[in-house]
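Undergrad: This is a predicted model, with the sequence first.
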Amino acid sequence: MPLLHGVLHVYVHEGTNLAVTRRIQAVGCLKRYVCCGMLPELSGSCDPYLCMDVGSTRRLRTRFIVGTHNPQWNEKHEVYVADEAEQITLEVKDADVVGADFLGQAVIPVADIIGGQQYDKWLHLTDTSGQPLYCKDKSGDSEPSRVHISIQYKPVGSEDASELQPNEVPRVYFPQRPGNNVTLYHDAVCTPGPVPGITLASGGLYSESSCWDDIYVAIQQAERFIWITGWSVWTDTLLQRTPASPTNSPSLGELLVQKANQGVAVLLLVWDDTTNNMPGLGPGVMGTSDEKTNTYFKDTEVTCVLCPRQGGVEDSYLQQLQRGNMFTHHQKTVIVDTALSPGHSPPPMVNEVVPNRRIQAFVGGLDLTNGRYDYPSHPLFDSCAPEGPHCIDFYQGCVEALDSSKACPREPWHDIHAKLEGPAAVDVAINFIERWVKQAGARNMFKLVGGVGLHHRKVDVLLPEGLQQYLSASNLVKGQVKHLSDMRVQSIKHHDAGLEMPDLPPGEAWSVQLFRTIDSTSAQGFPTDAESIFEAGLIVGKGKSIDASIHRAYINLIRRAKRYLYLENQYFLGSAHLWDSDQNTPCHNQVPAEIALKICNKIKAGEPFRVYIVIPMFPEGIPTSGSCQAILYYQAKTRQMMYKRIAAAIQEAGLTGKVSPLDYLQFFCLGKREATGTTCAVPQLPDTSDLLTSNVTNDAAGLAAFAKGEDGWVDMAQQGNVEEAVAASAVVPDLQPQNGLASPPVVDPEKAAGAEATAAAIYGTDDVNLATAQGRACAARRFMIYVHSKLMIVDDEYVLVGSANINQRSLDGTRDSEIAIGAHQPAHSMAGHGDALPRGQVAGFRKALWLEHLGRLLPEIEDPSDVRCMRTLARLGAENWAAYAGPDCVPLPHGHLLVYPNWVDSEGNVTALGDCEEFPDLRGRILGTKSMVLPPILTT
């Protein structure tokens, strides 16, 4: 089947004589009446829009034109494709309050466009059986129903990037900004200072910073405004904790009220979990504590707005219900003013005021809420003891029926965050302003003005000119009516060099670009005409404007990558259109497909390329529950799709038996195990029952223990046969390994029969209830480290950090709202594939992160594109898995990194590890189970 891998440049011109039959009118009338109690006239208007499917996957949708049979769409689109398809299908529909009505379709063979030639035709629409459609005009004559469309296909590698800055993602809402300072964080807190052994190109050592300590200081020092967006904001969060007195500093809520009482404008946009108001769901399905947060700030100077993820007026009735109850606002930002840097003397602004403050912003995966406070050692038990940093902040969202009277390991939390200083921080502020204007209501509009330092109606925070004019008392309402158009044109597309950070050391400036997942139902200021929508890098969907630039950023960055990719993400699922089954699952983001195709192209070209992906051992929640099992199932389908394509590329290149798919792509997870004899305190649960995952009751099969093998483990692991080594203690091979590859595992009956005895060796005979997940996890003294990061590093050159997961919810544009930044240092970049990897701040951060995961620095990690690096990490991860799953309660030998516990054979098939089909202690199938109950839109 032909592969389209590149960009389709599409122009949807117009349609003529679109037919709306009496049957279509009657069905639409019935739907409106049954679902909404509405009874419009049968001769209701025709509101047509056009969809384009590549194969069976929807890749384009126009806005709808109200009340016409002859729509003039005149829309340009850039459609990124990584699809196998014989044909492209155009489908015209009539928008309706409930669903949409079919008006006709046309088919374009892929063979007509795959050569890159311009395709420009009027197409006669047909019904689903292929019969041509006609519409009678006023004179009674029948005229053909037609659409006019132009398409040109440009494969990967043929794009013109001459007008772009280096590493800039083309045609997105926010352009790349030079002159920034970026601070990267791993975990909520970290010991600040230089890291021995990580030397940068400048000759100095890479230096770390502590995220929540920096956020605390930033809030404390704010004088004009503090703006926060969050999925969850917990007022009892302690940002700063010391070993001597972990509860001594003010809580987040106390700190914000204190600043508001000092005259600082404190504005919060917190996702409103609408299930709070549904009978039987208690404090809400997601337990974000949004109602408690809102109540806490009532009658204070802090303005807290709870905002649901609303559907737009253009959505159907069912879509509005779906969006409000299924999807979330997932952005995590803190935006504050701070003093200008020494030596920064910008000229007076348009209001003749000399600015003395500037904007800084924090963006990433960390919510300011319960359970996120953690540090690189990720303790399980000791920190929960009295006076420990988690003594009043115990969090465990994965253990079924948690008993607070008994000991339990906490759920360690690993995350990535960033601080921005310079023009990119202003873009983060613009995102907040666009959301506030749309969601906070008219009575809260003027609080934006107070937030940027309104002194006699004069702004004293350094802002671009358009934003200065917008954020004034006289222009605010006017700006709202104008949909922020002037601000968008002047402040977004124009770069103000006066915002750049001065006096940065030579070569240390960053170029930063802001990306989002959001639509015009949640942000005010998007353009409405087709040309402006295209120029702003937006797409349209049944009338709404959509910013899906995070997805576009991933695609562009993967396509440009030269040597390696390193990803950490809370989820990894997508490209369902390329799976071997369940292709209609609504999860068609292209990230997994782009990675697999990148590896395949590199194998074909004979160039080295590696991809390292770190995900959680299982999604947060009870691993035996239907939702977790469904996600695990879809993730396994995604991995198998990638591995099978890589295996096929290896075979086509004549490398079978010489290399393995695992030499190019490895999945990892993180875990922690502590020795017996360390403190195993009973956690002091805070009064936040709504912040803990609901205790789901679910039966599961018994644990099949996975013991460490006595013979052959080290030899196989050192040779790079990682997956065989992982399975060695419970399987016997039926064929000898050949050049690093072995056959699938076969269960050894004698070892399987000893599973019960092995379980006793793991859990011991302490006073714990081994019938519970809590008792087993406590006795085995192990737990996964939950990976909540949303990170991609490209070639030690470029870093992408934000709130977006690699799933359809985060990348779609009309599901969850998200925010991310892409950043690089132009002085530390690669000119060509054969160049040495850069040694700037991105490389330093990656090595510091791997130091956390591996427990030490190794010479092999200097070049992740080298197969020796891949095999070294796989070997260490395999040895860690053996220790994690084995009978001895001892720390893992190599930090926290674990190979993901599944088998990958030479053909790319992903299967279970012999008799280790379930997660240790908590159970639940590692490869998941497809849900017959939950709709896929919930779990993708």
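TA: Yes, it's here.

Undergrad: all contacts plus neighbour counts: C-alpha atoms, from now on.
TA: Noted.

Undergrad: Would you check that residue 218 makes contact with residue 358?
TA: No - the pair residue 218 and residue 358 fails to qualify as a contact (Cα atoms under 8 Å) at a distance of 12.0 Å.

Undergrad: Which neighbours do those two have in common?
TA: Both residue 218 and residue 358 are contacted by residue 338, under the criterion Cα atoms under 8 Å, 6 or more residues apart in numbering.

Undergrad: Excluding sequence neighbours, find me the nearest residue to residue 636.
TA: Using Cα to Cα, 6 or more residues apart in numbering and skipping the chain neighbours, the partner closest in space to residue 636 is residue 927 (5.8 Å).

Undergrad: What residues sit buried inside stretch 529-543?
TA: Across stretch 529-543, burial judged by 16 or more other Cα atoms under 10 Å covers 530, 533-534, 536-543.

Undergrad: Show me which of residue 218 and residue 358 is the more surrounded one.
TA: Between residue 218 and residue 358, residue 358 has the larger neighbour count (other Cα atoms under 10 Å), namely 23 against 20.

Undergrad: distance of that one from residue 501?
TA: Distance, residue 358 to residue 501, using Cα to Cα, to the nearest Å: 10 Å.

Undergrad: burial measure for the closest residue to residue 14 other than its chain neighbours, as a count.
TA: Nearest residue to residue 14 in three dimensions, chain neighbours excluded: residue 72, at 4.5 Å (Cα to Cα, 6+ apart). By other Cα under 10 Å, the residues close to residue 72 number 17.

Undergrad: all strands for the stretch 551-700 of the chain, in order.
TA: 564-569, 610-614, 665-673 (DSSP state E, counting those that start in this stretch).

Undergrad: need these in TSV with distance to residue 625, can you?
TA: Converted to TSV, the strands of the stretch 551-700 of the chain look like this (distance: least, Cα to Cα, whole Å):
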stretch	distance to residue 625
strand 564-569	21
strand 610-614	22
strand 665-673	20
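
Undergrad: out of the ones you listed, which comes closest to residue 323?
TA: strand 564-569 (23.4 Å; Cα to Cα).

Undergrad: What residues sit buried inside whichever strand or helix holds residue 877?
TA: Using DSSP states H and E, residue 877 maps to helix 867-885. Judged by neighbour count (16+ other Cα under 10 Å), helix 867-885 contains these buried residues: 867, 869-885.

Undergrad: One more: stretch 757-772?
TA: For stretch 757-772, by 16+ other Cα under 10 Å, it's 758-759, 761-764, 768, 770, 772.

Undergrad: now those residues in a markdown table, with distance to residue 917?
TA: Output for those, formatted as a markdown table (distance: Cα to Cα, whole Å):
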| residue | distance to residue 917 |
| --- | --- |
| 758 | 16 |
| 759 | 15 |
| 761 | 19 |
| 762 | 17 |
| 763 | 19 |
| 764 | 22 |
| 768 | 24 |
| 770 | 19 |
| 772 | 19 |
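
Undergrad: okay if I get the strands of the stretch 551-700 of the chain as CSV plus distance to residue 315 and mean neighbour count?
TA: Shown next, in CSV, are the strands of the stretch 551-700 of the chain (distance: least, Cα to Cα, whole Å; neighbours: other Cα atoms under 10 Å):
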stretch, distance to residue 315, mean neighbour count
strand 564-569, 30, 22
strand 610-614, 36, 22
strand 665-673, 38, 23
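
Undergrad: Got another one to weigh against that:
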Amino acid sequence: MQTHDEETRRFFKNSSVQVLLCPRVAGKRHSWVKQREVEVIYTHHQKTVIVDADAGNNRRKIIAFLGGLDMCDGRYDSPRHSLFATLQTFHSDDYHNPTYTGNVTGCPREPWHDLHCKIDGPAAYDVLTNFEERWLKAAKPHGIKKLKISYDDALLRIERMPEILGMADAPCVRDDDPEGWHVQVFRSIDSNSVKGFPKYPRDATKRNLVCGKNVLIDMSIHTAYVKAIRAAQHFIYIENQYFIGSSYNWNQYRDVGANNLIPIEIALKIAEKIRAHQRFAAYIVIPMWPEGNPTGAPTQRILFWQHKTMQMMYELIYKALVEVGLEDAYSPQDYLNFYCLGNREAPDASAPSENQAAANTPQGLSRKNRRFMIYVHSKGMIVDDEYVIIGSANINQRSMEGTRDTEIAMGAYQPHHTWARKLSGPQGQIYGYRMSLWAEHLFFTRPESLECARRVRSLGEANWEQFASNEVTEMRGHLLKYPVEVDRKGKVKPLPGYETFPDVGGNIIGSFLAIQENLTI
């Protein structure tokens, strides 16, 4: 991932900056096999920045930033998502595209699409608490260092700095402020990664923790997603790097262990609305393929699980349509659609001519056809334009289980901008945020409507045709219909003529290649 962890530590050595590398470890009570699995496969995946800021009257306060953005190569981008035009300027020293192996001269960069947020108020102190708990766990002395009577964990504590306001004194907006927010911080993490969880399981339930084998687990991100989906009344909009789950309801491989509820909850919500003869729509944006070589075994296995997840959802929706006799009037895609992002740049006079020997390689084809996906690294959901979740958690078992990758997220709404208060579609900052995400692609104010669902799908299909065409033309919109065919009975099949990804290869619906499941779910 080119995170430069060791390089960063060396850079700050002998300075006042404390760098603590934090490998993912399992608890001592776990078996040797489990400990090796956790260390090799899983990761600390949270992305937070916490700083002090001016609070007025010569005081300081804590603000926090969290979301999907990593501090590493290839993340800087703009809404244009340039492929070639910035290779010699903005991205001359920031080229990143792990799809290719070997010579990448003249190849498109991998454009990056992500979500991040700023938290100002008491919830920012919860993000700080998460950092402190993780730091204290990671800085705990091991081996011979345990013999020391005391040790310096190098952690700054705001209670020792009188100029910084504590949580109780942090400025908040008034309840009657129409632009006020209610914010809650969620995590996927366990007691092996933080200091401060209760010692006894009987105390865990008071903090909404789950008791696992020799471990206490915070699964509040998963809980937040499920509760938000169950409360949805009109539409759901998701952007996520992965979309895998609810394997217990797949038509195969039900025991693979991708048990998070998010995909099936969306499908059941749609089915509930169909039975009630009410409109509902779900828009899900994912990468064209997971980052890396799309022909490789891990990527193909992830795409295979993703296909199984899609198939399960569409089958549930079709069954609901049949139950109420609407299978001829509507199709499953009138309620649920998957999209990806891509871009294409017309060649300019400076574009080099292609070496014939390299013309049929992924690099050569990408240079010739001037196209590449925009990598969706976002981890967010908007419900009914009144509730938003943004964080680091992917929609897969790794991020949602709590004992695998460690994650953090926030859920928020504006009390003055809800359907219940407005008696119509709210148009607060969450509405504005969604519209800004849609701005470069389309403009619709009623996402739940049949007209919107069909129009967006039509635009996405047209954009895919432009992306996949042999003719190289500049793309104006980046939203592409995900390249699979969904028939009226909800069967998900390869799109005729596009069974593999353009230029780079790899089956779009994936392949069941032998690889450890925990790595891919």
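TA: Arrived safely, thanks for sending. Model, not experiment: these values are computed from the prediction.

Undergrad: Overlay them and tell me the TM-score.
TA: Remark: TM-score between the superposed chains equals 0.95 [TM-score structural alignment, normalised by the length of the second structure]; 513 aligned residues with a Cα RMSD of 1.9 Å.

Undergrad: So which of the buried residues of stretch 529-543 of the first structure belong to helices?
TA: Here DSSP state H is the test, and those give 530, 533-534 as lying in helices.

Undergrad: Format those as a markdown table; extra columns: distance to residue 893 of the first structure.
TA: As requested, those are exported to a markdown table (distance: Cα to Cα, whole Å):
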| residue | distance to residue 893 of the first structure |
| --- | --- |
| 530 | 58 |
| 533 | 54 |
| 534 | 53 |
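
Undergrad: and which of those is nearest to residue 816 of the first structure?
TA: For these, the closest approach to residue 816 of the first structure (Cα to Cα) belongs to residue 533, at 20.7 Å.

Undergrad: Tell me the counterpart of that closest one in the second structure.
TA: The alignment partner of residue 533 of the first structure in the second structure, by TM-score structural alignment, is residue 204.

Undergrad: Chain neighbours aside, what residue packs nearest to its match?
TA: residue 198 (6.0 Å).

Undergrad: before we move on, what about residue 13 of the first structure?
TA: Distances taken as Cα to Cα, 6+ apart put residue 74 closest to residue 13 of the first structure, at 4.4 Å, once the chain neighbours are dropped.

Undergrad: Alignment lookup: that neighbour to the second structure.
TA: In the second structure, residue 74 of the first structure lands on no residue (TM-score structural alignment).

Undergrad: The second structure: matching residues for the helix or strand in which residue 103 of the first structure is found?
TA: Of the helices and strands defined by DSSP H and E, residue 103 of the first structure is found in strand 100-109. Using TM-score structural alignment, strand 100-109 of the first structure corresponds to no residues of the second structure.

Undergrad: buried ones in that strand?
TA: Neighbour counts over strand 100-109 of the first structure (16+ other Cα under 10 Å) mark 100-108 as buried.

Undergrad: residue contacts, the counterpart of residue 397 of the first structure in the second structure?
TA: Aligning on TM-score structural alignment places residue 397 of the first structure opposite residue 98 in the second structure. Listed by Cα under 8 Å, 6+ apart, the contact set of residue 98 of the second structure reads 291-293.

Undergrad: Same check on residue 311 of the second structure?
TA: Residue 311 of the second structure neighbours (Cα under 8 Å, 6+ apart): 250, 490-492.

Undergrad: corresponding residue for it in the first structure?
TA: Matched by TM-score structural alignment, residue 311 of the second structure corresponds to residue 640 in the first structure.

Undergrad: ditto for residue 385 of the second structure
TA: So residue 385 of the second structure corresponds to residue 796, using TM-score structural alignment.

Undergrad: How about the secondary structure of that match?
TA: Secondary structure state of residue 796 of the first structure, per DSSP: H, G, I helix; E, B strand; the rest coil, is coil.

Undergrad: That one is in contact with residue 837, isn't it?
TA: Yes - using Cα under 8 Å, residue 796 of the first structure is in contact with residue 837, at 6.2 Å.

Undergrad: Looking at these two, which one has more neighbours?
TA: Ranked by neighbour count (other Cα under 10 Å), residue 796 of the first structure and residue 837 place residue 796 first, with 28 against 23.

Undergrad: Okay, and the residue lying closest to that one once chain neighbours are set aside sits in which element?
TA: With Cα to Cα, 6+ apart as the criterion, residue 796 of the first structure has its nearest non-adjacent residue at 4.7 Å, and that residue is residue 843. In this structure, residue 843 of the first structure is located in helix 841-854 according to DSSP H and E.

Undergrad: next one: residue 389 of the second structure
TA: Take DSSP H and E as the rule and residue 389 of the second structure turns out to sit in strand 387-391.

Undergrad: Report all helices and strands that that strand contacts.
TA: Judged by 3 or more Cα pairs under 8 Å, 6 or more residues apart in numbering; DSSP states H and E, strand 387-391 of the second structure is in contact with strand 59-67, strand 116-120, strand 379-383, strand 407-413.

Undergrad: what's the third one packed up against?
TA: Right, strand 379-383 of the second structure. Applying 3+ Cα pairs under 8 Å, 6+ apart, one finds that strand 379-383 of the second structure makes contact with strand 235-240, strand 387-391.

Undergrad: quick check: angle from the first one to strand 379-383?
TA: The directions of strand 235-240 of the second structure and strand 379-383 differ by 180 degrees, with axes from the mean of the first three to the mean of the last three Cα atoms, to 10 degrees as the criterion.

Undergrad: got the angle for strand 235-240 of the second structure vs strand 336-344?
TA: Between strand 235-240 of the second structure and strand 336-344, the angle comes out at 50 degrees (the same axes, to 10 degrees).

Undergrad: Quick one: map residue 14 of the second structure onto the first structure.
TA: So residue 14 of the second structure corresponds to residue 299, using TM-score structural alignment.

Undergrad: again, but for residue 127 of the second structure
TA: Match for residue 127 of the second structure (TM-score structural alignment): residue 428.

Undergrad: Repeat that for residue 283 of the second structure.
TA: By TM-score structural alignment, residue 283 of the second structure lines up with residue 612.

Undergrad: Same question for residue 172 of the second structure.
TA: Alignment note (TM-score structural alignment): residue 172 of the second structure maps to residue 501 of the first structure.

Undergrad: Now do residue 478 of the second structure against residue 288 of the second structure, distance only.
TA: 12 Å.

Undergrad: Mutual contacts of the two, please.
TA: Joint contacts of residue 478 of the second structure and residue 288 (Cα under 8 Å, 6+ apart) are 341-342.

Undergrad: Just the endpoints, please. Distance across stretch 323-332 of the second structure?
TA: 13 Å.
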